[in-house]
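*Asks:* Sequence isn't available, so here's the structure alone:
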């Protein structure tokens, strides 16, 4: 048994004992029974409610080197009424790969997150969920991407926009290399949502709208998100090279802030020009209307 396992097992034992002590029989619909020497549930009660053997659970709580499956840990977590961070902590201590519980995608951001991306202007910033839905943008992002063509599509999703815009009006240059990577990144997120109706409908809809997406999706390629240098185009200022960085957001699972910064002086000057003349370079759209459009 490795050093990390030796350290984690006592932590696991202490964690389970603490959480068991806080759950009363009444919490789980059991009669109080005879007088109890310690607060909370007994080990055999946790085992019974979790559908596992008393000996196995006792060994788990004693920190013995036994194997635990995700299904069994989930059952124990439900019995002990663990919240999501506690459930994840249980998995880590038991050395079982953690998968977040299936949940609906986040579809909006808090005023604090909106304020953060607004403060990044003139850098371009956007909040995506794992399906590339656009949840929030700042003015710099809208200068480049909120063009009449994207507004007409009417779907606040980056992949849907990039795959359905004609190549000549698409803001992304080098689509032949960039879009396959984005689809591979999408698939790495899809693994956590296989079978979920919203995700399956999204994949079917985009596959129907874009044969190229369907072809790329069928390839099965998988890639994690990461920093990239991308080239974009704008009708008023031409091409711009930008570096993208992704930042996770506490309390918003599977969401990230993506920030685009100029990769060279020419791009920096073009971003400044867009910012200076943002009311004149594309048909005026009031900011609240623009936000409503990208949020859906």
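*Replies:* Ah, there it is. Just so it is clear, the structure is predicted and the values come from calculations on it, not from any experiment. Numbering: from 1, shown residues only.
*Asks:* can we go C-alpha only for contacts and neighbour counts from here?
*Replies:* Fine.
*Asks:* Can you show me the helices along the stretch 151-296 of the chain?
*Replies:* Listed in chain order, the helices of the stretch 151-296 of the chain (DSSP state H, counting those that start in this stretch) span 158-164, 175-190, 197-209, 211-219, 265-276, 287-295.
*Asks:* is it possible to export the ones you listed to JSON lines including distance to residue 249 and mean neighbour count?
*Replies:* Below are these laid out as JSON lines (distance: least, CA to CA, whole Å; neighbours: other CA atoms under 10 Å):
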{"stretch": "helix 158-164", "distance to residue 249": "19", "mean neighbour count": "19"}
{"stretch": "helix 175-190", "distance to residue 249": "16", "mean neighbour count": "18"}
{"stretch": "helix 197-209", "distance to residue 249": "22", "mean neighbour count": "14"}
{"stretch": "helix 211-219", "distance to residue 249": "27", "mean neighbour count": "15"}
{"stretch": "helix 265-276", "distance to residue 249": "26", "mean neighbour count": "16"}
{"stretch": "helix 287-295", "distance to residue 249": "18", "mean neighbour count": "15"}
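*Asks:* Included below, for side-by-side comparison, is a second structure:
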């Protein structure tokens, strides 16, 4: 079984298991060995053969048309992001091919980031590698300047770095963790044969039980929560995130965090001053 077919099999199974028979107008029936719908029920509702659907969920190398995949997506109540993920895993192109990823941030890009201070701002690759940031984000992130280059990945820090693990309030962290893993799985769909991506995800799963548990759910991201609360050296920051995409498909993105109240606005100014003070102390 290829990596892509294996991912497709797991994705279909996890989507099927989350739907109760009564959700789609079927009687609950007697005891079930596994949660959710049975394979034959999915096949019936989607109008496809039971054997064919079983083979698809087993990861066999069979072809699926756009119409059949659409029917399965509707039966399993997939949202737009999950539907796109299904088509990608099945090898059916419904979007343009991926553009070349931006791996380096040029001088002009860094200048734009610097001019956004005191609003925290960061540029991220599709894999959430941190390509650039300004002083406000540097200090909010626990002094990224002092970290090793191999650590500068937003998801890696979120799940493994002690400072980042305590950066969000508990309720915010739970939502953020689910979104981050879902967005990683969405992005990884276009890199299933990429050894670099595979190694990075394997490293994350080994380093964080929390990430591994979320990864095994096969959820894909929908929308990020724009309102976020972060801890910082100058007090809690109540922020609103704005995402701007870069490139023809927006694979590289810039996140800018704006204050939701005047107290946070004042704290952001203080945060940038605090960052500058720390740098002067380090030089001295």
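*Replies:* Yep, it's here. Small disclaimer: the values here were computed from a predicted structure and weren't measured.
*Asks:* Got a TM-score for the pair?
*Replies:* The TM-score (TM-score structural alignment, normalised by the length of the second structure) is 0.59; 191 aligned residues with a CA RMSD of 2.9 Å.
*Asks:* so which of the helices of the stretch 151-296 of the first structure comes closest to residue 60 of the first structure?
*Replies:* helix 175-190 (31.5 Å; CA to CA).
*Asks:* how far is the closest one from where the chain is centred?
*Replies:* Centroid separation for helix 175-190 of the first structure versus its chain: 15 Å, with CA atoms, centre = their mean, to the nearest Å.
*Asks:* in the second structure, what residues pair with the longest helix seen in the first structure?
*Replies:* As assigned by DSSP state H, the longest helix anywhere in the first structure is helix 3-22. Alignment note (TM-score structural alignment): helix 3-22 of the first structure is unmatched in the second structure.
*Asks:* Run through the neighbouring helices and strands of that helix.
*Replies:* Where contact means 3 or more CA pairs under 8 Å, 6 or more residues apart in numbering; DSSP states H and E, helix 3-22 of the first structure is packed against helix 54-61, helix 84-94.
*Asks:* contacts for the first one?
*Replies:* Applying CA atoms under 8 Å, 6 or more residues apart in numbering, the contact partners of helix 54-61 of the first structure are 12-14, 16-17, 43-44, 46-48, 66.
*Asks:* ditto for stretch 149-156 of the second structure
*Replies:* 127-130, 144, 157, 180-181, 204.
*Asks:* Would you mind checking the contacts of helix 54-61 of the first structure for buried ones?
*Replies:* 12-13, 16-17, 43, 46-47 (16 or more other CA atoms under 10 Å).
*Asks:* Tabulate the residues you listed (CSV), appending distance to residue 89 of the first structure.
*Replies:* Output for those, formatted as CSV (distance: CA to CA, whole Å):
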residue, distance to residue 89 of the first structure
12, 9
13, 12
16, 11
17, 14
43, 20
46, 18
47, 20
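*Asks:* Specify the stretch among the helices of the stretch 151-296 of the first structure that is closest to residue 8 of the first structure.
*Replies:* With CA to CA as the measure, helix 175-190 is the member of those nearest residue 8 of the first structure (28.7 Å).
*Asks:* now the angle from the closest one to helix 211-219?
*Replies:* 50 degrees (axes from the mean of the first three to the mean of the last three CA atoms, to 10 degrees).
*Asks:* Identify all contacting residues around helix 175-190 of the first structure.
*Replies:* 130-132, 159, 162, 199, 213, 216-217, 220-225, 230.
*Asks:* Would you check which pair of those residues lies furthest apart?
*Replies:* Distance extremes for the contacts of helix 175-190 of the first structure: the farthest pair is 199 and 230 at 26.9 Å, using CA to CA.
*Asks:* any idea what sits nearest the spatially most central residue of the first structure, other than its immediate chain neighbours?
*Replies:* Compute the mean C-alpha point of the first structure, and by CA atoms, centre = their mean the closest residue is residue 254, 0.9 Å away. Computed as CA to CA, 6 or more residues apart in numbering, the closest residue to residue 254 of the first structure that is not its neighbour in sequence is residue 130, at 5.4 Å.
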